[in-house]
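1. okay, predicted coordinates and the sequence, questions at the end:
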Amino acid sequence: MEVIKMEIKLERNISVKSYEAIMEIASFNKDYDFLLPVLKLEEEGGITAEQVNTKLLNKIPNNIMGKRLLDRIEQYKLIEKGSSLIKKESVKIEQNNHSEYLTYDRNDRGEKFVNLLKSKKFMDTYEDFDEELLNSLTQLGLLKFKPDEYDQYSRSYYSQSYKCKPLLISSWPYTPKNEEENQLFSSLESMGFIERVSQNNHNAKSFEFENLKDNNNNNYTLTEIGRKALETGKIPIPEKGLFVLYTTEDPVFREKLIACEPKSENKRQDFEEKSRKNAQNENKKNKNQKFENPEWLKQIIKSLQNSPKIVELDAQNREEIQLLNIEGEVNHSEQSKKISISLKFSSKQSPEMEVYTSTYDKRKKEETKIKSVCQPAINISLLEILKKMVAEHASDIIEFENEPTLLIKFSEIKNNPSEINSGKKSLKIKSPVIEGFGTFNDVSIQNITLLPKTLEDAVLWSNSLISSSINYYIDRDSYNALCEKVILRFKERFDYDELMKGVSSFNELKNEIIEVKDKNPQKYWYFTAPELLTFKRVK
């Protein structure tokens, strides 16, 4: 016979707010996973049409197919033109062009000097430097002299200061980042270690960079979206338009954003008009009435400046979308959805949540319903959730054979044959509250396993089961076999021999029945029938 396991279902309706915004989002489609090998080419020699043709499409290097595929991927914002080398050089030149300081490069003497510094440990001897140079470097703050305790035979122990950093790890030519660095480099110039880079040399490097850019015009590099796609193994296909965001503050959801759907193009015009009116009326409104985005939405908008965000929509069949950009105003929306949840707790698996979403279409005059199954933010075991719901019995709830079990006195169930026989109990709880997760609808908990609290309770319970099991003629051997069968129910919690000693013997039960049989002859028919038939007491 299959054992019925206990489970708890907590249900309630969810408060939902909706917003409208012009957004750029991306959805994921497995049909586009064939693009992933193209993105991986960045780690295998670079993303070029030639690489795509020869490595992936089995075409000749200059086949038009490779270029067309890269153009399409570029439209998806997964790649952009230019290699990573070009990007680094571009940033460097941009910084130099806008710097208020001169640019310097090492001469032969300076290169030897820097290489000598690099060969030293953080704290080292500088006996190969003449005393005058050491004094100059100390005055500039590049080196710090250490006392004799580090070397009793030499006074040439020095440590390098943070000021050495631009000399040791920077790429050359170098432009000072601040006034302190500028003064240092000016002093090093006067000492003959570095020279100013002339404008002609600087222009030559820019020209060299432009040539590099021209020669690599067909090179591509991953965008932030492309890098994320490579990490997750999913290709996002972008779409821009007016979207409705359905959000909730309910703590059982992992994300505030639980559904997202596009609106038609004419609705976008309505939205833009609404945004303009809001801007015109903004000055007339009291500050307390002025609409502000909730803090979590502000944080999402801010984070999108650095990186796209992947969201799993729990009220939309766990569909994944990638938020790329939210433009301009975010307004309240009149769109609505009715959303309810059912949290299921069982001993077999982690908590599971069913989300029921209902949307009414005014034009079609019909309601559509979606059921989504997702992972809730709440992660509490069946045992703990039961303890929270019946706090008055929390100390008597234990885990027994991987199931929550309520320890109970036999006196509490002696008048309930169903609970005695089944060892199961049902409880009705009104408006249960789970700390941190709020209030839920009234709930009925079925099949709570019951066990006797003490050995005495186990004996009383066993005697009751034995007595109720005798519904026919029984001899001593059959009675002993029945006792053994009944107490097996409690042997995992109590000692078998102790239970056998505690239950009524055959003679004890016979005497008990003799005393009560006349009060309930129907129950003890098997005992009274021979008396009635033979007109004498059976002993």
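-> Yep, that arrived.
2. going forward, measure contacts between C-alpha atoms and count neighbours the same way
-> Will do.
3. contacting residues around residue 187?
-> By Cα atoms under 8 Å, 6 or more residues apart in numbering, no residues touch residue 187.
4. from residue 181, how far off is it?
-> Separation of residue 187 from residue 181 (Cα to Cα, to the nearest Å): 10 Å.
5. buried residues in the host helix or strand of residue 279, which are they?
-> Residue 279 belongs to helix 265-281 when assigned by DSSP states H and E. The neighbour-count check on helix 265-281 (16 or more other Cα atoms under 10 Å) flags 268, 271, 272, 275, 278 as buried.
6. if you count neighbours, what's buried in stretch 389-398?
-> Result for stretch 389-398 [16+ other Cα under 10 Å]: buried residues 389, 397, 398.
7. and which of those residues is nearest residue 329?
-> Nearest to residue 329 among the buried residues of stretch 389-398 is residue 389, at 43.9 Å by Cα to Cα.
8. these two touch, right, that closest one and residue 434?
-> Yes: with contact defined as Cα atoms under 8 Å, residue 389 reaches residue 434; the gap is 7.3 Å.
9. show me where the stretch 201-350 of the chain has strands.
-> Remark: strands assigned in the stretch 201-350 of the chain by DSSP state E, counting those that start in this stretch are 220-222, 236-247, 257-262, 309-313, 319-332, 338-346.
10. one more: the stretch 351-500 of the chain?
-> Applying DSSP E, counting those that start in this stretch to the stretch 351-500 of the chain gives strands spanning 352-361, 366-374, 397-400, 403-408, 424-429, 433-434, 438-439, 443-452.
11. how many degrees apart are the second one and strand 319-332 in direction?
-> Interaxial angle of strand 366-374 relative to strand 319-332 (axes from the mean of the first three to the mean of the last three Cα atoms, to 10 degrees): 120 degrees.
12. ok, and for strand 366-374, which residues are buried?
-> Buried residues in strand 366-374, defined by neighbour count with 16+ other Cα under 10 Å: 371, 372, 373, 374.
13. the fifth one now?
-> By neighbour count, and taking 16+ other Cα under 10 Å as the criterion, the buried residues in strand 424-429 are 424, 425.
14. before we go on, here's another structure to hold up against the first:
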Amino acid sequence: MELVFQRTLNIQRYRIIAEVARTQKRDELQAVLLLAQERGHVSAKMVADELLGNRPETVGKRLIQICFTHKLLLEKESNYYILTKTGQTALEKEKIFIPERGTWEIWVTDDPLWANALIQIKPFNETQARNEIKNQKGLKERCQDMQDIPNWLVKKLQGQIITPLADDRNAEYRFDELAEKGELVTPDANITATLTIGETSDLLFTGKIINKECHYQEQHPMTFQSAWHQILEQQNWLTRWRTQQEVLDVSYQDLSEQERASFHKDYPISKPCLTDLDIFDDTTINNIPIAPATQQDANHWAHWLLERDTNRYVLKGDFETMQNKVTEFFPDYEITFPEQSEFAQQLRPRAYWYLQAPLDWQI
């Protein structure tokens, strides 16, 4: 049995002025950091002599200054620098965060299924903005779209290193500074989250953002036991669920023939809710194992199975074998069956007696 929960993400799109650092592969800076790690410190002269083939010290100083500006190196003594924690991380990942200040477009969501909030980020072309003013709406209208950046979003982004959901390059971004206001524009994005919980829990995001396909999957920590218990509570099924046998007690009268035969039933669930994950769309839980709720339900169910299996000539001894096979489905109940002759009489349709009785009575 699997639990499948789904909903569409609530996505907002802002244009903001921000300082955002993007990871870049900078071999020349990596070489400086590696030298600092190997020697314990580094200087402009060391860089010029050992990395640049005795080029002028000013060239080495420029590389040192870039590393210092990006907080990869810390000045320890005059003209000597040591590796920082940020520099060590950059050396290990072979990527360096390079800050860029400008206007950015960000797509974000407050959906708890995507905890870091960032769906996508792109530099925004101001030429495009001027065209929008000219062709679509005036400056006054754009100003009306300026909104305070929500506190929840600032907390999610400020100072954090994030890989956007829809970034197929798995690039990392660090938000060093965010403006207080941003222009809220139409998101032009539709992404659905599907959480499938069974032996493992898989979270899948699919959809489009600016007409580009988005497909991302990851493992989720929600367990089947936890999710199923919450569903049992919400449906008021706790008293009907037998934990040891892992079956749901049901009434025989509420079952279709297929459900009686398979001992499984599909149940529609309205607005399921999971702890810390909020409300999902209506869903159906398929193939829930079921069992009779009462002795009477068990009797009706067993007799129905026996009747269904009576589809050939039953020879001497076969009827008892058929009964034993049926009772195996109901280990928690004492099932009794009539004698074969009596059961045969019960199975005859009423119309048979309306026709046969006059013949027997010769009337």
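-> Yep, that arrived. Quantities reported herein were computed from a predicted structural model and do not represent experimental measurements.
15. thinking again about what came up before, dump the buried residues of stretch 389-398 of structure 1 to JSON lines, plus distance to residue 246 of structure 1.
-> Converted to JSON lines, the buried residues of stretch 389-398 of structure 1 look like this (distance: Cα to Cα, whole Å):
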{"residue": "389", "distance to residue 246 of structure 1": "31"}
{"residue": "397", "distance to residue 246 of structure 1": "40"}
{"residue": "398", "distance to residue 246 of structure 1": "41"}
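16. quick revisit: so which of the strands of the stretch 201-350 of structure 1 is the most packed in?
-> Across the strands of the stretch 201-350 of structure 1, averaging neighbours per residue (mean count of other Cα atoms under 10 Å) puts strand 220-222 on top, at a mean of 24.
17. dump the residue contacts of the nearest residue to residue 20 of structure 1 once chain neighbours are set aside.
-> Once flanking residues are discounted, residue 20 of structure 1 sits nearest to residue 244: 4.6 Å by Cα to Cα, 6 or more residues apart in numbering. Listed by Cα under 8 Å, 6+ apart, the contact set of residue 244 of structure 1 reads 18, 19, 20, 21, 260, 261, 262, 263, 333, 335.
18. conserved subset of the residues you listed in structure 2?
-> Retained in structure 2 by both residues aligned by TM-score structural alignment, their matches' Cα atoms under 8 Å are the following of those: 18, 19, 20, 21, 260, 261, 262, 263.
19. I'd like the distance from stretch 80-97 of structure 2 to the chain centre, please.
-> Centroid separation between stretch 80-97 of structure 2 and its chain, computed with Cα atoms, centre = their mean, to the nearest Å, is 33 Å.
20. who touches it?
-> Contacts of stretch 80-97 of structure 2 (Cα under 8 Å, 6+ apart): 21-26, 30, 33-34, 36-37, 40-43, 70-76, 173-174.
21. excluding its backbone neighbours, what's nearest the residue most central in space within structure 1?
-> Nearest to the geometric centre of structure 1 sits residue 254, at 7.3 Å (Cα atoms, centre = their mean). Excluding its sequence neighbours, the residue lying closest to residue 254 of structure 1 (Cα to Cα, 6+ apart) is residue 377, at 4.9 Å.
22. can you pull out the helices in structure 2?
-> Ranges of helices in structure 2, per DSSP state H, are 27-39, 44-50, 57-69, 85-93, 126-135, 139-144, 151-157, 224-234, 257-262, 295-309, 318-327, 340-347, 350-361.
23. can you give the distance of the first one from its chain's centre?
-> Read that as helix 27-39 of structure 2. How far helix 27-39 of structure 2 lies from its chain's middle: 40 Å, per Cα atoms, centre = their mean.
24. can you list contacts of it?
-> By Cα under 8 Å, 6+ apart, helix 27-39 of structure 2 touches 41-42, 47, 51, 63-64, 67, 72-73, 81-83, 87-88, 90-91, 94.
25. just to revisit the earlier point, figure out which of the helices of structure 2 is closest to residue 111 of structure 2.
-> Using Cα to Cα, the helices of structure 2 put helix 151-157 closest to residue 111 of structure 2, at 11.4 Å.
26. list the buried residues for that closest one?
-> Within helix 151-157 of structure 2, the residues that qualify as buried are 154, 156, 157, counting by 16+ other Cα under 10 Å.
27. now do the buried residues in stretch 36-46 of structure 1.
-> Neighbour counts using 16+ other Cα under 10 Å place 38, 39, 40, 41, 42, 46 of stretch 36-46 of structure 1 among the buried residues.
28. got it, and stretch 179-186 of structure 1?
-> For stretch 179-186 of structure 1, a neighbour-count test (16+ other Cα under 10 Å) marks 181, 182, 184, 185, 186 as buried.
29. would you list the buried residues of stretch 36-46 of structure 1 in CSV and tack on distance to residue 520 of structure 1?
-> Below are the buried residues of stretch 36-46 of structure 1 laid out as CSV (distance: Cα to Cα, whole Å):
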residue, distance to residue 520 of structure 1
38, 87
39, 85
40, 85
41, 89
42, 90
46, 94
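30. what is the nearest of those residues to residue 289 of structure 1?
-> For the buried residues of stretch 36-46 of structure 1, the nearest to residue 289 of structure 1 is residue 39 (48.4 Å; Cα to Cα).
31. quick check: that closest one vs residue 367 of structure 1, distance?
-> 43 Å.
32. still on that earlier bit, mind checking which of the strands of the stretch 351-500 of structure 1 is nearest residue 514 of structure 1?
-> Relative to residue 514 of structure 1, the nearest member of the strands of the stretch 351-500 of structure 1 by Cα to Cα is strand 443-452, separated by 28.0 Å.
33. which stretch of structure 2 lines up against that closest one?
-> Strand 443-452 of structure 1 corresponds to residues 283-292 in structure 2, going by TM-score structural alignment.
34. so which bits of the matching stretch are buried?
-> Going by neighbour count (16+ other Cα under 10 Å), the buried part of stretch 283-292 of structure 2 is 283, 285, 289, 290, 291, 292.
35. who touches that stretch?
-> The contact list for stretch 283-292 of structure 2 (Cα under 8 Å, 6+ apart) reads 1-6, 246-252, 263-272, 298, 301, 330.
36. now, of those residues, which are buried?
-> 2-6, 247-252, 263-265, 272, 298, 301, 330.
37. average offset of the match of strand 443-452 of structure 1 relative to structure 1?
-> Mean deviation of stretch 283-292 of structure 2 relative to structure 1 after superposition (mean Cα distance after the TM-score superposition for structure 1): 1.9 Å.
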